[in-house]
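S.K.: only geometry, no sequence info:
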């Protein structure tokens, strides 16, 4: 970090699932050798190197019957944690960043650091840096090691299947009445798949998944499945295909993509009009892999003070995201898909005004507006923090 770079920003690769792990005329810092793992029995925390994928981390934690909440895939690395970390268990257990207790790495200036939650509370000078690391770390530092609180592994219940797009508003309204132990995810590609998870106690399962009977009763295999833990959840968006969470479908066509995530409140009153808009966009999608998806938030994610982390949208109940895809090497196809993503984004903005920067888009038009919608009134303070910690702007710009 102290050496001059031929091109900035520096690209950083952990899990390798982001479009900004590499770029022409830029250096990539590959963290895959940071594979350390240590479970701390006394505090039930895990300390690990940021080269581990979420699946690899959970597999090692299984030996201790512990886990952290991950997303809908085990493929991402620590970028998933550092940019928020949302998944099917978020409503019960909170965001991944809410579990962080210690961070090690190197600031953009080249200065190494170790910072923990206690230091942030006791020393005001560290409070801003700590907040920045919890949700905006890619702009400030290269993180090499994390320590997180863990939870006991718990059995899950899953229900998934295809529905008609016209039924989605009713399913959303139903999910917005569910207890925190249940969450709804949906993804709309060739077909519209719903994916509902209940992480409540097995002894008292919620009737919420059974309430999906009117929508899934005609769907083959649409019953409730018992799942041992997060790693055993089937792949999201691939219902009816024989595949696992960490494997692509056999014969899948390779594509490149960009993903843009938004955040918003309950949708009940707006859902029908919004889904009609999205259905028009889906009819016009320029590539078969373009899709629109969403996952449910709220519950534990909303009980954290917005000023505590860089994730300021604590009132968000939904995170919809848009996947723009194209065939590798198809320059015109790329621009068509990105233009489609922008149009969908414009229609989502009214009902979902916030942005979740799970992927960085400093190379795309609209980056500045995304930053404003992601960090809100805290953005000037974040920019000031970056000027101190990354004065030569070697990391992604703000």
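M.R.: Sure, I can see it. This is a predicted model, so every value here is computed, not measured. Residues are numbered from 1 along each chain as shown.
S.K.: C-alpha only now, for contacts and for neighbours.
M.R.: Noted.
S.K.: what about the helices in the stretch 101-250 of the chain?
M.R.: Ranges of helices within the stretch 101-250 of the chain are 117-122, 124-136, 168-175, 213-216, based on DSSP state H, counting those that start in this stretch.
S.K.: With mean neighbour count and distance to residue 379 as added columns, please give those in TSV.
M.R.: Listed next are the helices of the stretch 101-250 of the chain as TSV, based on neighbours: other C-alpha atoms under 10 Å; distance: least, C-alpha to C-alpha, whole Å:
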stretch	mean neighbour count	distance to residue 379
helix 117-122	13	20
helix 124-136	20	10
helix 168-175	18	32
helix 213-216	15	43
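S.K.: second one coming, line it up with the first:
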């Protein structure tokens, strides 16, 4: 998930005084954390420890849209770089900076009425699933539990039930945004439709600070989750079989393929079926017939809420434990999730891999290191939306590709694997896996929608208060 970011890492041309910062703190209903405060070293951290050297001048935990407007006004008057953080998962580290970090985690209320969810921009996905699940409804969203809903939705939102219900941005019926002039605007099909269009796939941090969303919900039911493993010798065959099966399966079935060298070599297909076990097994039989016998498998029916916990890697934890530990907003005192040092890149696959392409991908994963390639199936409802209907352009993609590496040599492996797969996948990429090294990023993220996004940017933020290294 790419977090909201405004001007992260750009040097300020004016230095606010202590009294300026004190005035900002006094004008907030929330809390401003400054260097020297007891919680500063925790407050400044992102999910990825690779960015721990960045030291913001202040971190504002905004309690409401007025706090956000106060921070935006401060940044504008003082010419201070402004980074906005929802979950802190920005792959490029652009949800921090040397100036003011606006953290929206306190604005995390989730409510539901008459088929519509109202979700604060700081809500974490595990809490969204849990609170909506209590009412027997859900929204299509991702699997990482501590990702903030804001960054996910603004960049598109590939997720666990997207093939049935669409991307997160496809069920976004409205969004409230604080713009560069400090106004709080409601954006939907009838009000500020340009910002509404751009907020569905244009990526966070370009046009303002989202503070709240209205999402169309779907009713939930018992589902079936599955985990299938094959010997590494069958990995290339499994890739080719999966890519022919997954994007064209019934909408009710979503799956992801993981090729991993992280604690061992593994070719795994994981997924969720919006239906019973017997129907799921019939569909899985079509896949296993193409690949061959599995080395291990698990197929079981469970509640929708528990399925989301399983996909989050939190099957043995409570919702409260499925957070990072701490006392700051977005954390819980009994949280058990850890941070992760990683490097990542992406492709969007518009065509199937050839036999040679599949072998190349498998060979890249087999290289020494701790890394995984994740292929998430698209098609279904995602593909039935026009590429220009929202800012997310990749409606014809068959699946997304993420190169995710840990520890020593992570960046070098991701860079090499991405380069070697470029002849097979082309130059399409997912803005929520934002990549600071990516050449041609504007076309890769936005395709033919880039020009319209640039025109909206020029009209809504002519002074470019909201700046990103890769900003529209």
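M.R.: Yes, it's here. Just so it is clear, the model here is predicted, and its values are computed rather than measured.
S.K.: returning to what we had before: so which of the helices of the stretch 101-250 of the first structure comes closest to residue 325 of the first structure?
M.R.: Shortest separation from residue 325 of the first structure across those is recorded for helix 168-175, at 23.5 Å, computed as C-alpha to C-alpha.
S.K.: Now do the closest one: everything it contacts.
M.R.: Counting by C-alpha atoms under 8 Å, 6 or more residues apart in numbering, the neighbours of helix 168-175 of the first structure from elsewhere in the structure are 183-184, 208, 212, 267-268, 271-272, 275.
S.K.: Could you say which one of the helices of the stretch 101-250 of the first structure comes nearest to residue 295 of the first structure?
M.R.: Residue 295 of the first structure sits nearest to helix 168-175 of all those, at 10.4 Å, using C-alpha to C-alpha.
S.K.: Quick check: residue 374 of the first structure vs residue 314 of the first structure, distance?
M.R.: In this structure, residue 374 of the first structure lies at 12 Å from residue 314 of the first structure, with C-alpha to C-alpha, to the nearest Å as the measure.
S.K.: More neighbours: these two, which one.
M.R.: Just comparing residue 374 of the first structure and residue 314: by other C-alpha atoms under 10 Å the higher neighbour count belongs to residue 374, 24 against 21.
S.K.: counterpart of that one in the second structure?
M.R.: For residue 374 of the first structure, the aligned position in the second structure is occupied by residue 445, per TM-score structural alignment.
S.K.: what helix or strand is its match on?
M.R.: Secondary-structure element containing residue 445 of the second structure, defined by DSSP states H and E: helix 441-446.
S.K.: Tell me which residues are up against whichever helix or strand comes after that helix.
M.R.: Read in the C-terminal direction, the helix or strand following helix 441-446 of the second structure is helix 450-460, with elements assigned using DSSP H and E. Residues from elsewhere that reach helix 450-460 of the second structure, judged by C-alpha under 8 Å, 6+ apart: 179-180, 194-195, 198, 202, 206-207, 391, 442-443, 472.
S.K.: that older thread, right, and the helices of the stretch 101-250 of the first structure - which one's nearest residue 12 of the first structure?
M.R.: Distance to residue 12 of the first structure, taken as C-alpha to C-alpha, is lowest for helix 124-136 among the helices of the stretch 101-250 of the first structure, at 14.0 Å.
S.K.: which strands and helices sit next to the closest one?
M.R.: Helix 124-136 of the first structure makes packing contacts with helix 78-82, strand 112-116, helix 117-122, helix 379-389 when contacts are defined by 3 or more C-alpha pairs under 8 Å, 6 or more residues apart in numbering; DSSP states H and E.
S.K.: Repeat the analysis, applying 7 Å as the threshold.
M.R.: Contacts of helix 124-136 of the first structure with other secondary structure elements, assessed using 3 or more C-alpha pairs under 7 Å, 6 or more residues apart in numbering; DSSP states H and E, are made with helix 117-122.
S.K.: Number of residues surrounding the counterpart of residue 111 of the first structure in the second structure?
M.R.: Using TM-score structural alignment as the criterion, the counterpart of residue 111 of the first structure in the second structure is residue 183. Here the count is done by other C-alpha under 10 Å, and residue 183 of the second structure has 15 residues near it.
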